[in-house]
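*Asks:* Return a 3D structure for these sequence lines:
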Amino acid sequence: MTTNMFAVSPACHPRHAFALASRVAGGNDCTRKSGLGKGSHARFGTRRAASGHTPLQFQVGDSSLSSRRKASHRPGARMHHPHDQRRFLRGSGQHFPHSDQESLGLFSGDGKRRVVKPERIIIVRHGESLGNRDESTYVHVPDWKIPLTKKGFGEGQKAGEKIKEYIGDKPLFIYTSPYLRTKQTLAGMVEAFDTNYIVGVREEPRLTEQQFGNFQNLATIVNSKAERARFGRFYYRFPQGESGLDVYNRATSFIATMFRDFANESIARDDLNVIIVTHGLTLRLLVMRWFQYSIADFEETLNPENGSFVVMERKEKEDTDSRFFKDVSAERRDLRHW
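*Replies:* Model prediction:
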């Protein structure tokens, strides 16, 4: 049984999703739902801390991220497939019956299902693409079909290794933009993980890059970016494309869906780690929306580097503030290199 809230269909079990990571997504059902394609990477910077959020801490991750633990990983490990999808797939390949869910904190005292905040949310920017290297690529290749460079795929592998060092062997759920370069980035990343711990993968169209128009003229690209700088990057709308505000609204909708997913018994667990593989501007607007930064704050930011990632960690003790997450990434001045 599949639902709109993360249930992983038998056809798209992580075992199959992992197999798809070595090739470009085709037209079958599993490919469309898993969203994996050929290889890729990611890297990033940050911004200002907003006042009062509650349970996640916001950190900047990059290639210099230190290892918290050495966690073993078994390449090529087989996935165990639960017969009852309503039961949660454990990292070990086991699953728990419904009777165990109350002890896991999936229900509040009155029996109502509650949001189970993940241990971490990690947002990754894709690795270097051909478009990053040469903007003329956009003239003859649709944006969503632009692949990674060899360097970009290596960046994806490195991001996966650093994230694996950081989180160890924990249940993992992954969202990815359906663009080729993000799916290739994810394919490179998952090489670092024991696939027993991948609960599921979802291709999420709301995580796509800002739409800059269809096939683009190089002179138009240059002129539009100059005009955007004068007009304001948040409100400027590209011809036949989107404004930053449009992407912000997509991010808002995605975050709402993600919180519904956190109440879904198919994945809900206190030690869950979530990875979101997306694009530079979309990453910035996700963080802006999450921590309720102002438009003026956004205007000061720049795209993170390819292959960078942001780590948001759950706070173990909630504040009186009603919001779920808190940005504790040092001072605003340390976050301007976004």
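*Asks:* can we go C-alpha only for contacts and neighbour counts from here?
*Replies:* Will do.
*Asks:* Would you confirm that Ile121 belongs to a strand?
*Replies:* Yes: using DSSP: H, G, I helix; E, B strand; the rest coil, the assignment for Ile121 is a strand.
*Asks:* ok, it - contacts?
*Replies:* Shown in contact with Ile121 (CA atoms under 8 Å, 6 or more residues apart in numbering): 273-276, 311-313.
*Asks:* Same check on Glu313?
*Replies:* Glu313 makes contacts with 55-59, 119-121, as judged by CA under 8 Å, 6+ apart.
*Asks:* before we go on, could you also do this sequence so I can check it against the first one:
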Amino acid sequence: MQRLGPARLVLVRHGESIGNLADRAARGAGAARLELDARDADVPLSDTGVNQARALGRHLADLPETAVPTAVASSPYRRSADTARTAMETAGLRLPVHHDERLRERELGVFDGLTGTGIRAEYPAEAARREHVGKFYYRPPGGESWCDVALRVRSFLRDVGARAATDRLWIFTHQAVITCFRYVLDGMDEEAVLALDAKVPMPNGSTTTYHRGPGGVPALVDYASAAAVRAEGAEPTHEREHAGRGPVP
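*Replies:* Next up, the predicted model:
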């Protein structure tokens, strides 16, 4: 009999990163490019991000035994991997963290490191094409569309469905990836997922939780909740645009 996915799935956005701070500073100054030397995969957590990861660990330590994760997966990108590692160490959990490249951040291609101002200045034709194609289907040169990320999510979920040990699965990943999990698990269309992205900010360290409902259908419990971080004394942070190397184009 085929399994129908985890009984409990928790998606965690990484803690605040140095990239988030650089993005916020660049947008505030109206700059074209982020002041950030590291490649996207190597961007570390900020001090606030480390505190958020530790808060998640304290939350994990307080969970009842029936809610403690049985498996942990993470994007291999440093800000997510370090959030997972710090949370597990703080909680005193000895579970291995499995890094899966399908959980990595959406790749922005030639737009990497640019703000919206920089994209419009350096790639006006692409900015116009993105306006015509739409945010969901547009793929920047050398990068990925949201659909590409959704395909990664579908592939990951197919593999998870075959593993009994992942019944309570925690995933540490990125904003766009978590939004695509919602798109896939909730059967959203383009209009619905873009409305969600526009209206609901996703704090660093926030959790999005699903339980397996009747008939094996995933049921959303909460989305982009900062309650765990806040309850454990850390400051939630978020921004309206993509947190990383620039705005989601």
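*Asks:* Any chance of the contacts of Glu313 of structure 1 in CSV with distance to Leu130 of structure 1 as columns?
*Replies:* As requested, those are exported to CSV (distance: CA to CA, whole Å):
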residue, distance to Leu130 of structure 1
Pro55, 38
Leu56, 34
Gln57, 33
Phe58, 30
Gln59, 29
Glu119, 34
Arg120, 31
Ile121, 28
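*Asks:* Show me which of these is closest to His140 of structure 1.
*Replies:* Nearest to His140 of structure 1 out of the contacts of Glu313 of structure 1 is Ile121 (CA to CA; 35.4 Å).
*Asks:* Quick one: map that closest one onto structure 2.
*Replies:* Mapped onto structure 2 by TM-score structural alignment, Ile121 of structure 1 lines up with Leu9.
*Asks:* how near is Thr209 of structure 2 to Arg106 of structure 2?
*Replies:* Separation of Thr209 of structure 2 from Arg106 of structure 2 (CA to CA, to the nearest Å): 21 Å.
*Asks:* cool, Val68 of structure 2 as well?
*Replies:* Using CA to CA, Val68 of structure 2 is found at 29 Å from Arg106 of structure 2.
*Asks:* more crowded one of those two?
*Replies:* Arg106 (20 against 16; other CA atoms under 10 Å).
*Asks:* Now for the aligned partner of that one in structure 1: which residues touch it?
*Replies:* With TM-score structural alignment as the matching criterion, the partner of Arg106 of structure 2 in structure 1 is Gln210. Residues counted as contacts of Gln210 of structure 1 (CA under 8 Å, 6+ apart) are 241-244, 247, 281-282.
*Asks:* Which secondary structure element is home to Gln210 of structure 1?
*Replies:* For Gln210 of structure 1, there is no host helix or strand (DSSP states H and E).
*Asks:* Could you pull out the helices in the stretch 101-250 of structure 1 for me?
*Replies:* 130-133, 137-140, 150-167, 180-189, 218-231, 244-261 (DSSP state H, counting those that start in this stretch).
*Asks:* Of those helices, which stretch is the most buried?
*Replies:* With neighbours defined as mean count of other CA atoms under 10 Å, the helices of the stretch 101-250 of structure 1 peak in mean count at helix 180-189, which reaches a mean of 32.
*Asks:* quick check: that one aligns to which part of structure 2?
*Replies:* Here helix 180-189 of structure 1 aligns to structure 2 at residues 78-87, judged by TM-score structural alignment.
*Asks:* Now tell me what touches that stretch from outside.
*Replies:* So stretch 78-87 of structure 2 is in contact with 13-15, 17, 41-45, 49-50, 53-58, 60, 74-75, 97, 99, 172-174, going by CA under 8 Å, 6+ apart.
*Asks:* how far away is the closest residue to Pro96 of structure 2 other than its chain neighbours from Ala81 of structure 2?
*Replies:* Using CA to CA, 6 or more residues apart in numbering and skipping the chain neighbours, the partner closest in space to Pro96 of structure 2 is Val72 (6.8 Å). Separation of Val72 of structure 2 from Ala81 of structure 2 (CA to CA) stands at 11 Å.
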